[in-house]
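Colleague: everything below, folded, please.
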Amino acid sequence: MIHVVGFVDTDASATSPRCIGSAHRQFLGKKPLRQKAALTALMVFALGLVTVSTASPVGSVEAGLACLCVLGRLRVSDAGRIKFIDQEPLFDRGALVGGFPEAAAVSTKTAKSKEKKTIFLPIVVPMFGLSGLNWWQAFVDARRSLGMAELGSATEGEFFAILADGVPLLPRRLRDGLWSAQPAKADEVTAMLLRLLASVGCEAAALKEVASHSMEATLLSMAAKHGVDLRTRRLLGYHVVKGESALNYGREHLGVPVHELEKLLDAVRAGSFLPDATRARRRPLERGEGVKSLRQQFEEWQGCSVEEFMRRGRSNSAESTKPGNFLSS
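Modeller: Predicted coordinates for the structure are as follows:
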């Protein structure tokens, strides 16, 4: 039997209340989207240790890219659009105690217009992460040892940096052992991240909701729990703020947000703020409870000292160590 509903043409059919209502009901029946889980503070601590202590240069580059995305609040795609990176070290009595790699990227996800696609997005990343170690220098040294292209500097000329292809921080590896000019894709970085976290003892259940997007979300999630205001968090995440974008700000305008980020990292390192605890237990000092530093928490989790953990990584020869086998003997 043929039912005649009185539609004149396809346009009338598509815009009829009956079709719109039916499509709406079907849309409401779709599986709800769930954001990927942020990494825990212990995971970030472990990634920093792996970067500086693994005997495998490839493993160091992989873990270093993860540190860059976590501490830089970066999507994998935006990390692949970085054009140059400068360093701003901080010395105390001749010793390096901190600092920031300062990068610039173009055509990022938040750049919608053609004008904004040619404006540098300022990226400021803490050189010392939750581990308190200089993961950045280890990352740069590992890339150099593998023969990867050197990262450009702003002093080489910003105009030419816009026109030139960016240097992939983690290039795809070709079959002949050489490195591609193309950066690793998000799904490849997800597999890399899961492999690294599994190698340091993270259980499979804790990794079910982890993906490459987890790295970008980690510090922004911690900042929200710590009480950092929404505008500061949006600037840290390079999002639009009241019609303005972080693309419109120079690096100096990120000073206050980055200062808030440093205070957050200090609190997590000291153990006075526990971002992965329940809401009632995130601030142990306010409850009159004892405080364990993140380092102490890590040592309890691993059942060994940080020095022993790092020694295991260094004891593996560069020839026998494979990414994902950091703790193998």
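
Colleague: C-alpha from now on. contacts and neighbour counts both.
Modeller: OK.

Colleague: surely residue 120 meets residue 104?
Modeller: Yes - using C-alpha atoms under 8 Å, residue 120 and residue 104 qualify as a contacting pair, with a distance of 5.5 Å.

Colleague: would you map the helices across the stretch 151-300 of the chain?
Modeller: With DSSP state H, counting those that start in this stretch as the criterion, the stretch 151-300 of the chain has helices at 158-163, 186-199, 204-207, 212-226, 230-236, 255-270, 294-302.

Colleague: deepest of the ones you listed, which one?
Modeller: helix 212-226 (a mean of 22; mean count of other C-alpha atoms under 10 Å).

Colleague: another one to check against the first:
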Amino acid sequence: MFCLLAVCRFSDAMFVTGMAISRHGGTVLIEAGTSVHKTAHSKERKTMLLPLMALGHAFRFDKSWGERWVHAMSRQFAESRKQFVLPAYSEQSNRWLTRPMTTGEGVLWLRAVIGLRCRTGDSLTTHSLKTTLLSWVTLFGLMNFDQRRVLGHHVEAGLASPLTYGRDNITPLQIIIAKLLKQIARGELDPDAPRVQRIDKEMELKDTLDDLEADHEDAVYGVHAQAHDDVEEVDDALEADEMVDKAFDGNKIYISATKADGRLKQHQVSGVLHFIGMDDKFVCGRSINGFYDDVVDDLAHDWPMCQQCRKAMGEETISTYLET
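Modeller: Just a heads-up that it's a prediction; the model follows:
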């Protein structure tokens, strides 16, 4: 989990130093540094710590894997002076060894752990842990190229020093990661969805945003909304006539929900009403999708109406839907 959320190699994590865990509210953060990493070639570079930072929680926001992990390590190695985050383990002698766990051993343990819950872990490697978040933020377009490079600790030589010394370069990226994990946990984003499904969803969202913009451009708006019970109590002929006049005003429309139900749908965001046409389309030509709801039948509608639908239906037909 640390390698995955810190976007680091398994070998990088073995030699971390200065590991610290902190909590504020429901957010848990693990910070550390390592001098044994891919960019540490020169003697000078080996004295500079590559910053590693990981959220201490993933999909379970009520529990922190990070706090439990640090506590388990403290308890397990309380009586030993281990030099590595995760020493190798001998199953024959049933004891921890004095050397770090190798990448090959890490792969075997990773597959064994994942295999407890699913059958898709046979092809996993420890490098899969580093590439997971980089893949997800790329899939959903959450970071630009430079941000992804910083997240994966791939920096140009001239930028290595400031990025090494400054953990605040990584901090803003944790906010993006936290939001990503929440959206996945809520089912709003699916990293395992086929590419065609993601493309279709993005196209549907784009069409909806275009509809929303068009709704605001084409809509004609009404006066204040009233409860349907209140409308039924309006028995004064003069008030009824005034309401009809307002409905035919070019800038206003007023339709009873009881008359609109089953014939109109309302956009979830803009509130604009559209008349249902043929072939899963509205009369105006827009596609009917999940962003439109059926009309609630216990309220009198005083919402904007799609002007294109109104024009296509004609004022004579529209008058049959007006509350009089």
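
Colleague: now the TM-score, please.
Modeller: TM-score for the superposed chains, counting by TM-score structural alignment, normalised by the length of structure 2: 0.56, backed by 202 aligned residues with a C-alpha RMSD of 2.6 Å.

Colleague: circling back: and the helices of the stretch 151-300 of structure 1: which comes nearest residue 130 of structure 1?
Modeller: For residue 130 of structure 1, the closest of the helices of the stretch 151-300 of structure 1 is helix 255-270, at 5.9 Å, according to C-alpha to C-alpha.

Colleague: and the closest one, what does it pack against?
Modeller: In terms of contacts (3 or more C-alpha pairs under 8 Å, 6 or more residues apart in numbering; DSSP states H and E), helix 255-270 of structure 1 is packed against helix 212-226, helix 230-236, helix 294-302.

Colleague: which residue range of structure 2 does it align onto?
Modeller: Using TM-score structural alignment, helix 255-270 of structure 1 lines up with residues 171-186 of structure 2.

Colleague: need the counterpart of residue 37 of structure 2 in structure 1.
Modeller: When structure 1 is aligned by TM-score structural alignment, residue 37 of structure 2 is paired with residue 108.

Colleague: nearest residue to that match other than its sequence neighbours?
Modeller: residue 78 (5.5 Å; C-alpha to C-alpha, 6 or more residues apart in numbering).

Colleague: neighbours of the counterpart of that neighbour in structure 2, how many?
Modeller: Under the alignment by TM-score structural alignment, residue 78 of structure 1 pairs with residue 12 in structure 2. Residue 12 of structure 2: 17 surrounding residues under other C-alpha atoms under 10 Å.

Colleague: circling back to that earlier point, can you tell me the helix or strand for the residue nearest to residue 108 of structure 1?
Modeller: Residue 78 of structure 1 belongs to helix 76-79 when assigned by DSSP states H and E.

Colleague: how big is the offset of that helix relative to structure 2?
Modeller: Comparison of helix 76-79 of structure 1 with structure 2 after fitting gives an average deviation of 0.4 Å (mean C-alpha distance after the TM-score superposition for structure 1).

Colleague: not counting that helix itself, show me its contacts.
Modeller: 69, 105, 108-109, 169, 185-186, 189, 212-213 (C-alpha atoms under 8 Å, 6 or more residues apart in numbering).

Colleague: if we go to 7 Å?
Modeller: 69, 108, 186, 212 (C-alpha atoms under 7 Å, 6 or more residues apart in numbering).

Colleague: aligned counterpart of the last one in structure 2, please.
Modeller: In structure 2, the residue equivalent to residue 212 of structure 1 is residue 126, according to TM-score structural alignment.

Colleague: just checking, that match touches residue 105?
Modeller: No - Residue 126 of structure 2 lies out of contact with residue 105 (C-alpha atoms under 7 Å); the separation is 9.7 Å.

Colleague: so who does the residue nearest the centre of structure 2 touch?
Modeller: Nearest residue to the geometric centre of structure 2 (C-alpha atoms, centre = their mean): residue 183, 3.1 Å. Counting by C-alpha under 7 Å, 6+ apart, residue 183 of structure 2 touches residue 189.

Colleague: so it versus residue 59 of structure 2, what's the distance?
Modeller: 9 Å (C-alpha to C-alpha, to the nearest Å).
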